[in-house]
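Enquirer: When you get a sec, could you give me coordinates for this:
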Amino acid sequence: MSKIAFLPGTLCNNAHFSHTINALQADGHQCIDVHFGHANCLTDMAAAVLNATQKQPCYLAAFSMGGMVAFELLRQHPETVKGVILISSNAHKDKPGGEMVRREHLAVAAEDGLEHMLRQYYLPKYQARPTPQSQELIVEMAQQVGLEGYKAQLRVLAERPDSYQTIAVASVPFLLISGEKDPLCPPAGQQRMAARAKQVKQILLAEAGHFVSLDQPEAVTESLSQWLREQQVCKD
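Expert: Have a look, this model is predicted:
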């Protein structure tokens, strides 16, 4: 069975992957819950992954910002990466105007709280099929990250490099899972990443937004489980 490290995105932990993690563990896989704390650069976030995995080779299940950390590991420590599952992520550097937008969001979070900022700017873009329970989970995860963790993550987002060449030279297999209705990491960007990879499987889920794990938890679990089975068959 496989070892999979789950790398969280901005303002969240891996609680939204509970359906997938529980199913994988029931099948005998080892799932590693990575936390970035207040790490404010990709090097330190990559170090957190290496610490959690004890530098042993594993698959990386990387959500959103976590994908940027996965790319850093491919650049700096490729021997520790068996394959990359990119979930609602992207490979481009910061877009023009991004810093100004994030500065506005941070100011609102500092003044009115993370929950207020989330409900004003983020929640409307996060899900295609939101429920009160899923939205409360997103708010709860953000509160656990906290304002200082959010500040650190915004610096990472601002300083991230373009990673398309990293995908192109990587020798490991990729699985791309994304939502058809994700305005933050839209289908066109997913196709662009897939076109760079040497070994890739792309899955686009209908009626799913950025948090595909909450909009379509069963589909995400089955997609990931099937891909892991395929990787095992290739090795056998």
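
Enquirer: Please count neighbours and contacts with C-alpha atoms only from this point.
Expert: Will do.

Enquirer: Can you tell me which helices and strands the longest helix along the chain packs against?
Expert: Secondary structure of the chain per DSSP state H: the longest helix is helix 132-159. Packed against helix 132-159 by the contact rule (3 or more Cα pairs under 8 Å, 6 or more residues apart in numbering; DSSP states H and E) you find helix 98-112, helix 114-117.

Enquirer: which residues sit against the next helix or strand after the shortest one?
Expert: If you walk from helix 114-117 toward the C-terminus, the next helix or strand you reach (DSSP states H and E) is helix 123-126. With Cα atoms under 8 Å, 6 or more residues apart in numbering as the contact definition, helix 123-126 has outside contacts at 135, 182-184, 209-211.

Enquirer: One more, please, to line up against the first structure:
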Amino acid sequence: MHLYSRSTGSGVPVVLLHAFPLSSAMWLAQREGLAAACRVITPDLRGFGGSVLNDEPPSIDAMADDVAALLDAEGVERAVVGGLSMGGYVTMAFCRRHPDRLLGVILADTRATADHEQARANRERIATAVSANGSAILLDEVLPGLVGPTTRQRRGMVFGRVRGLVQAAPPGAVAWAERAMAGRADSFDTLRDLKVPALVIVGEEDQMTTPADAEAIAEAVPDARFTVIEAAGHLSAVEQPEAFNRAVAAFVGEISWP
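Expert: Got it, this is the predicted structure:
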């Protein structure tokens, strides 16, 4: 499975995996702001952006294997691998399946628990609706939770950009990803076994994956740094890119490479 990817900068390779139901376009400010600090690699996860969706069964593990194949294609042996929200789920699966490829881990606005039964049923409901009627349901049910109240009230251009990214989500990829997320495993054992440092980031206004979820991740990881981004909701990297980039640059600066 070949993922479409955009890269900038040089130095320590840092792979950033996007949130649902967006694409690597969400990382624009990271590709621009972090290029002096590291080599930023931002793939479109399968079905989103420029990456195709094949006929494999929905699986977060398959998405993680896609990222390993991307590293092979880029000639990268080991990298800092990170993700936000769904990208965090893929990152944790990558940690479980490809631990020898890691220099470090970034987990932003995500959670390590598996979905409970009600959450799985809700994902299936949205997947079914999107398959039948297109992605309009996402604007009503997913978009409102993606940004915090500060962004909605004060950053109209940012909210408009996020809305546009949600509108662009292909229905097939949305349904596939919802089902993949519904089937994901609990990752706390994986986090406890991490042999590399991790940066855990959360927006203080994130109501989808809360600061408490992020604290639980940081407490599980043996070597973790924990950063709360003020005046940001679930898409902390998009809502407060300067603060997000500062945290990532400081973390990457501690990584010994090659």
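
Enquirer: Now tabulate the helices and strands packed on helix 132-159 of the first structure in CSV and tack on mean neighbour count and distance to residue 230 of the first structure.
Expert: Shown next, in CSV, are those (neighbours: other Cα atoms under 10 Å; distance: least, Cα to Cα, whole Å):
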stretch, mean neighbour count, distance to residue 230 of the first structure
helix 98-112, 14, 38
helix 114-117, 19, 40
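
Enquirer: export these to a markdown table and tack on distance to residue 47 of the first structure?
Expert: Shown next, in a markdown table, are these (distance: least, Cα to Cα, whole Å):
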| stretch | distance to residue 47 of the first structure |
| --- | --- |
| helix 98-112 | 25 |
| helix 114-117 | 27 |
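
Enquirer: closest to residue 171 of the first structure out of those?
Expert: In terms of Cα to Cα, the element of those nearest to residue 171 of the first structure is helix 98-112, at 31.2 Å.

Enquirer: now the closest one, how far from the chain's geometric center?
Expert: 22 Å (Cα atoms, centre = their mean, to the nearest Å).

Enquirer: Who are the packing partners of that helix?
Expert: Counting contacts by 3+ Cα pairs under 8 Å, 6+ apart, helix 98-112 of the first structure packs against helix 114-117, helix 132-159.

Enquirer: could you pull out the strands for the stretch 151-258 of the second structure?
Expert: Along the stretch 151-258 of the second structure, the segments classed as strands by DSSP state E, counting those that start in this stretch run 198-203, 224-229.

Enquirer: ok, back up a step: which one of the helices and strands packed on helix 98-112 of the first structure is the most hemmed in?
Expert: helix 114-117 (a mean of 19; mean count of other Cα atoms under 10 Å).

Enquirer: helices or strands up against it?
Expert: Helix 114-117 of the first structure packs on helix 98-112, helix 132-159, going by 3+ Cα pairs under 8 Å, 6+ apart.

Enquirer: and residue 166 of the first structure, which of the ones you listed is closest to it?
Expert: Comparing those under Cα to Cα, the one sitting nearest is helix 132-159, at 16.1 Å.

Enquirer: For the residue nearest the centre of the first structure, give me its contacts.
Expert: Most central in the first structure under Cα atoms, centre = their mean is residue 63, positioned 1.0 Å from the mean C-alpha point. Residue 63 of the first structure is in contact with 6-9, 86-89, counting by Cα under 8 Å, 6+ apart.

Enquirer: and the counterpart of it in the second structure, how far is that from residue 129 of the second structure?
Expert: Matched by TM-score structural alignment, residue 63 of the first structure corresponds to residue 84 in the second structure. As judged by Cα to Cα, to the nearest Å, residue 84 of the second structure and residue 129 of the second structure stand 25 Å apart.
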